[in-house]
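Enquirer: whatever this is, show me its structure:
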Amino acid sequence: MSTPSSPLAVARRRRRAALLLLFALMALGVAAGTAVGSRAIAPAETLEALRHALGCAGGPFACPAESTIEEIVRGYRVPRTALALIAGLALGATGALIQGYTRNPLADSGLLGLNAGAAFLGALGVYLFGFTDPRQYIWFAMAGALIAGVVVFSASSVGGGRASPLSLVLAGAAVTAFLQAMTQAVVLFDATVLDTYRFWVVGTVAGRDAAVFWQVLPFITLGALMAVAAAPGLNLLGLGDDVARGLGVNVERSRAFGLTAVVLLCGAATAAVGPIAFLGLVVPHIARRFTGPDHRWLIPAAALMGAVLLLFADTLGRVVTRGGEIQVGVMLAVLGAPYFIALVRRRKVVSL
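Expert: Just a heads-up that it's a prediction; the model follows:
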């Protein structure tokens, strides 16, 4: 038992305060994403549009819009804000998981070939079947991420060996290089594929309706539950494979379970909004400064922080250039890269 003034109790209170603050910022980001855009809409009109949708007998998305303001709020802002919320949660948690399983502080969702797999099969779906709507090619992108994850994990265990952090990184680099080359070959064949691919690859939540949100929600929900369940085992794996085995952990099964969560989270989010890899790289480093290396706290904190950053970056990208917008992938790189560089230069990157 820890006393109220013990270091353990102080750390626990600090972690809880950090999670509560992040949750409040996330709620503020959702409100900003719904109320703010390139067209100025009064808060009262935004609330009235939402109230009318919630009071609709057929459901909030089944009721037809009665005005242009309702169409903007319910048809554009609400779906993209909801998608930014779950994508940020997924990519933030993915970054913490990948850095933990690979023991690499520079790991992100592109390290295991998931982004490359989603890009290749998504581009192939556009090329072979003419799918240009995100609701169509998103299934190909998710399947590509899943296949790439399976190939990387299988290749890292080839020859009867075990999928160690080093073998995962090497296999991921090889698969990524191959898939990127194949993707470039596909997009050069057709201008339509190139246009769709370059809009997707920069990372954006624009142009996504409620159907895309509902398509990826089950995968992200399942992945999030698996990520929370994987946290205790990941803490033990951080002590080293031999120590973890001595404590009764089935290392291969635990790593496979956690990487399945990574594939579900990263695959669904990347298929929907594109490869916003920088988010998964920087968010865990910021979260560790408040939670420490304990993944039971780190994964929820990284998920909430990912959602906060993605929501505010998307909202800022809509208003920074009136009459247009800057994609959220670009905004995150512009805002986050200087911070990450400063973090490294000051040597305050928390070790894994």
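Enquirer: from here on, contacts and neighbour counts on C-alpha atoms
Expert: Will do.
Enquirer: could you point out the helix or strand that follows the particular helix or strand that has residue 51 in it?
Expert: Secondary-structure assignment from DSSP states H and E places residue 51 in helix 43-54. Heading C-terminal from helix 43-54, the first helix or strand you meet, by DSSP H and E, is helix 68-72.
Enquirer: next, the buried residues of that following helix.
Expert: Of the residues in helix 68-72, 69, 70, 72 count as buried by neighbour count, 16 or more other C-alpha atoms under 10 Å.
Enquirer: could you also give me the structure for this next sequence, so I can compare it with the first?
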Amino acid sequence: MKDRQFGRTGRVVSEIGFGAWAIGGAWGDVSEDEARGALHAALDAGTTFIDTADVYGDGRSERIIADVLKERGGERPYVATKAGRRAAPHVADEYNRKNLTAFIDRSLQNLATDCLDLVQLHCPPTEVYYRPEVFGILDDLVAAGKIRNYGVSVEKVEEALKAMEYPGVVSVQIIYNIFRQRPAGLFFREAKARNVAVIVRVPLASGLLTGKMNAATTFAADDHRAFNRNGEAFDKGETFSGVPYDVALEAVEEVRKLVPGNVTMAQFALRWILMEEAVSVVIPGAKNVAQAKGNSAASDMAALPAETMDALRALYRERIAPHVHQLW
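Expert: Purely as a prediction, here's the structure:
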């Protein structure tokens, strides 16, 4: 497993992390044994970065992480969590001192630690990025010793650019994959210039880029790929990267033609992301041991050839961009 600098935090993390949304919920039923096994497998493979949130399984994800880390002992990996989505209603005014402090105190308890490595505002309403007082609250929580660093998880490139204007923001989490290429422009340039860490989520477009789905694929009722295709529960860009399912399936077949015979499409898609120097860590999810091991192996892949990168840019421009580029 190769490592990368995590922005200006002074930390070095594995370039492939562990996205812990799946072990918390909203991806169908995942047993605790499967969840623990997946996390153990990722850590055994050299993963040193875990991304979770207080709302994943209403804290289940955070608690499983705490249990596994306690069981393993030794040096603790870098654990990033998120806060804000417990707000009800989820509006800018709810990102206040009382709520953020309560959310962070709960995560401290769930993760069994006295200081959180990284807290990310969890895709807040756009208005939050224009409220300096919210970032002042986070500065105070750093000063109080509750969190070491803070960042943001965003839906839109414009939100990322605004967030980086605040000096305390050390990281930005954003969707970036073969079917979501807009961040590769101005955002990545600005992140590099400001030495802001970039965490890439939804790297496999909710599983589309595993190449294992087809028109007949079905999903459990509690899987967001069934209940959020049109943004019924949260931003539709979080599900299949917002690409219409039929369009995406056709594009997947074009991607398949470019995948070398000795790797999986998922590994290929992860390696494509790691071709970008601005990326600090990519956080694929894993529901079982096999997925965790497969994800980690992508770090060992050779660089993709220039002609492959050109072909994937052309595929995005011609097939995907008309549906998503202007939205996020």
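Enquirer: what TM-score do the two superposed chains give?
Expert: Once superposed, the chains reach a TM-score of 0.27 (TM-score structural alignment, normalised by the length of structure 2), with 158 aligned residues with a C-alpha RMSD of 7.0 Å.
Enquirer: turn the buried residues of helix 68-72 of structure 1 into TSV, including distance to residue 234 of structure 1.
Expert: Shown next, in TSV, are the buried residues of helix 68-72 of structure 1 (distance: C-alpha to C-alpha, whole Å):
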residue	distance to residue 234 of structure 1
69	47
70	46
72	43
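Enquirer: list the contacts for the closest residue to residue 138 of structure 2 other than its chain neighbours?
Expert: Sequence neighbours aside, residue 150 is the residue nearest to residue 138 of structure 2 in space, at 7.1 Å (criterion: C-alpha to C-alpha, 6 or more residues apart in numbering). For residue 150 of structure 2, the contacting residues are 118, 119, 120, 121, 138, 168, 169, 170, 171, by C-alpha atoms under 8 Å, 6 or more residues apart in numbering.
Enquirer: residue 150 of structure 2 - that's part of a strand, no?
Expert: Yes - when DSSP: H, G, I helix; E, B strand; the rest coil is applied, residue 150 of structure 2 is found to be in a strand.
Enquirer: quick one: which of the buried residues of helix 68-72 of structure 1 is nearest residue 16 of structure 1?
Expert: residue 72 (36.6 Å; C-alpha to C-alpha).
Enquirer: starting from residue 46 of structure 1, give me the distance back to the closest one.
Expert: Computed as C-alpha to C-alpha, to the nearest Å, the residue 72 of structure 1 to residue 46 of structure 1 distance reads 9 Å.
Enquirer: with residue 229 of structure 1 instead?
Expert: Distance from residue 229 of structure 1 to residue 46 of structure 1, counting by C-alpha to C-alpha: 38 Å.
Enquirer: between those two, which one's more packed in?
Expert: Remark: of residue 229 of structure 1 and residue 46, residue 46 carries more neighbours, 18 against 15, as counted by other C-alpha atoms under 10 Å.
Enquirer: I'd say the more buried one and residue 31 touch.
Expert: No - the pair residue 46 of structure 1 / residue 31 is not scored as a contact, 10.1 Å apart, by C-alpha atoms under 8 Å.
Enquirer: hang on, the earlier thing: please point out which parts of the helix holding residue 51 of structure 1 sit buried.
Expert: Across helix 43-54 of structure 1, burial judged by 16+ other C-alpha under 10 Å covers 46, 49, 50, 52, 53.
Enquirer: still on that earlier bit, quick one: which of the buried residues of helix 68-72 of structure 1 is nearest residue 285 of structure 1?
Expert: Closest approach between these and residue 285 of structure 1, by C-alpha to C-alpha: residue 72, at 36.3 Å.
Enquirer: dump the residue contacts of that closest one.
Expert: Here residue 72 of structure 1 is in contact with no residue (C-alpha under 8 Å, 6+ apart).
Enquirer: and the one 10 residues further on, by the same measure?
Expert: Residue 82 of structure 1 sits next to 30, 213 when contact means C-alpha under 8 Å, 6+ apart.
Enquirer: and if you look at the one 4 residues further on?
Expert: With contacts defined as C-alpha under 8 Å, 6+ apart, the neighbours of residue 86 of structure 1 are 217, 220, 269, 307.
Enquirer: nearest residue to the second one in space, ignoring adjacent ones along the chain?
Expert: The spatially closest residue to residue 220 of structure 1, leaving aside those adjacent along the chain, is residue 265, at 5.0 Å (C-alpha to C-alpha, 6+ apart).
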